[in-house]
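Asker: this one's structure only:
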């Protein structure tokens, strides 16, 4: 299949951000051209991200990176999905001060003590899962229900690997703790994206991402086609896809998918 000329049936494209569009520092080469090509073909393009923040916060980040907002039709975030689930009642919080301010602006009520639920948006810069050993044990002893607002385990940030909320949630589950996961690969975020895109026929949807546990596993379980970006978080690895499912193609980067000029 010529992936630079996608079949016309794909009317809704669900595109991952981190590792595909940018690395937190810059927009990858060729990405604007790819997005512009899809838009010129009349396709709907939604960014679907496991970021634990609001869509407005992610839009602000893309603006700062210089990506033209006319190149997409909206943003779906794991943070918004998780926020909707805990809104209206006080919960504990784990994440950066920036994450907290953004989610509180959206209605998150943070309890610093005595909570039975916790919104986990991530770790502070430089922290490791091991740094949370005592807190994880305390939460488990209190049977705290953790809402994981970012299922990603790691991402590339300015050339560095950064540990995400999913790694902390994994460690908590290993202790027997209860976790509710939001974002890819879980179906709620895809349901929301298809509703936003005005699509009900899953055969018209194409997911694009660089995460095997998130983007590819999510597309496979949801029953939609996908393209795997091999140069992202799994660069240099031999990809292993869900049993009985394969993406329609593998590309090194999103720029490769720019429609061919005629």
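Answerer: Yep, it's here. Note that the structure is a prediction, hence the values are computed from the model and not measured. Numbers count the residues shown, from 1 in each chain.
Asker: Every contact and neighbour count from this point should use C-alpha atoms.
Answerer: OK.
Asker: Tell me where the stretch 51-200 of the chain has strands.
Answerer: If DSSP state E, counting those that start in this stretch is used as the criterion, the strands of the stretch 51-200 of the chain fall at 75-77, 90-94, 109-110, 117-120, 145-148, 154-157, 160-163, 178-181.
Asker: Format these as TSV; extra columns: mean neighbour count and distance to residue 249.
Answerer: Compiled in TSV, those are given as follows (neighbours: other C-alpha atoms under 10 Å; distance: least, C-alpha to C-alpha, whole Å):
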stretch	mean neighbour count	distance to residue 249
strand 75-77	24	24
strand 90-94	21	37
strand 109-110	19	43
strand 117-120	26	34
strand 145-148	25	30
strand 154-157	17	22
strand 160-163	16	26
strand 178-181	18	28
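Asker: Presented hereafter is structure B, for comparison with structure A:
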């Protein structure tokens, strides 16, 4: 689909489907909101695959793809909706493996420790660590970046690399908007610290997803036949633009409040106006992911 200066308003995936062989789809904010699955989204991807397309879920979750798959099963997202899952947790694990002889300090909740499973990792305090992995806030409902300022300052004094396992700044959980590891990483970067971002909007996660899709299909897939779907301008859309692929922004995600969208509202011209003012512009806009209106 040729990009235009103004993103197209679309009511469903159906009219776009013939233009693409592969969809790289965000998970949180598109397939579910952290509490409830969006049935129309799973149905849309299932129908796209039924027509011969492939779907790779690309998530900034700081957990392995298998763990995200198990979560999707609990939400009852149909497995017919996707071929594979690639997460920032997967890329973080690769970064850890490359530094397996180094001491790591972990910032983040216990639920994210699965990325270390099976690895002979040595953990240590910041004062003895060679690098830091940040997967998020210990308590994302009550903490802010300021609660981590002293740790970041200690890291900066030692010039430690931070591996950010979730580049998202915020995430929607039910009706709450909560901070993610990307917020801590951004603060560290602003202090002059070095950060490796393991997920979107950076190219490695897209390269891995495209390679997996090409391997599954037995042929390479040109970028002009790839569509990225997501709800975040900074990660999903910026990542797609940077990687050179088309993008579909789901408006009823983390930007819904900013856009003034309420239940029952439909994407309209004012959403196009808002998209035009962003640093990067999606190819198309949709209310929520669905096959057709």
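Answerer: Arrived safely, thanks for sending. Small disclaimer: the values here were computed from a predicted structure and weren't measured.
Asker: ok, back up a step: would you mind giving the strands of the stretch 51-200 of the first structure as CSV with distance to residue 206 of the first structure added?
Answerer: As requested, the strands of the stretch 51-200 of the first structure are exported to CSV (distance: least, C-alpha to C-alpha, whole Å):
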stretch, distance to residue 206 of the first structure
strand 75-77, 15
strand 90-94, 33
strand 109-110, 36
strand 117-120, 29
strand 145-148, 25
strand 154-157, 22
strand 160-163, 27
strand 178-181, 23
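Asker: among the ones you listed, which is nearest residue 192 of the first structure?
Answerer: In terms of C-alpha to C-alpha, the element of those nearest to residue 192 of the first structure is strand 75-77, at 7.6 Å.
Asker: now for the closest one, which elements pack on it?
Answerer: Strand 75-77 of the first structure is packed against strand 44-49, helix 55-65, helix 187-197, with contacts defined by 3 or more C-alpha pairs under 8 Å, 6 or more residues apart in numbering; DSSP states H and E.
Asker: and the last one, which stretch of the second structure?
Answerer: Per the alignment by TM-score structural alignment, helix 187-197 of the first structure matches residues 203-213 in the second structure.
Asker: hang on, the earlier thing: out of the helices and strands packed on strand 75-77 of the first structure, nearest to residue 131 of the first structure?
Answerer: Closest to residue 131 of the first structure of these is strand 44-49 (C-alpha to C-alpha; 26.1 Å).
Asker: matching residues in the second structure for that closest one?
Answerer: Using TM-score structural alignment, strand 44-49 of the first structure lines up with residues 54-59 of the second structure.
Asker: List the contacts of residue 156 of the first structure.
Answerer: Residue 156 of the first structure sits next to 18, 19, 23, 24, 162, 232, 233 when contact means C-alpha atoms under 8 Å, 6 or more residues apart in numbering.
Asker: hmm, try it at 10 Å
Answerer: Listed by C-alpha atoms under 10 Å, 6 or more residues apart in numbering, the contact set of residue 156 of the first structure reads 18, 19, 22, 23, 24, 25, 162, 163, 232, 233.
Asker: burial count for the equivalent of residue 19 of the first structure over in the second structure?
Answerer: Using TM-score structural alignment, the equivalent of residue 19 of the first structure in the second structure is residue 29. Residue 29 of the second structure: 25 surrounding residues under other C-alpha atoms under 10 Å.
Asker: do residue 45 of the first structure as well
Answerer: Close neighbours of residue 45 of the first structure, defined as other C-alpha under 10 Å, add up to 22.
Asker: can you check residue 165 of the first structure too?
Answerer: Burial of residue 165 of the first structure is recorded as 26 neighbouring residues (other C-alpha under 10 Å).
Asker: Trace it over to the second structure, please.
Answerer: Match for residue 165 of the first structure (TM-score structural alignment): residue 181.
Asker: can you count the residues close to the nearest residue to that match once chain neighbours are set aside?
Answerer: Spatial nearest neighbour of residue 181 of the second structure, excluding adjacent residues (C-alpha to C-alpha, 6 or more residues apart in numbering): residue 136 at 3.9 Å. Applying other C-alpha under 10 Å, we find 27 residues neighbouring residue 136 of the second structure.
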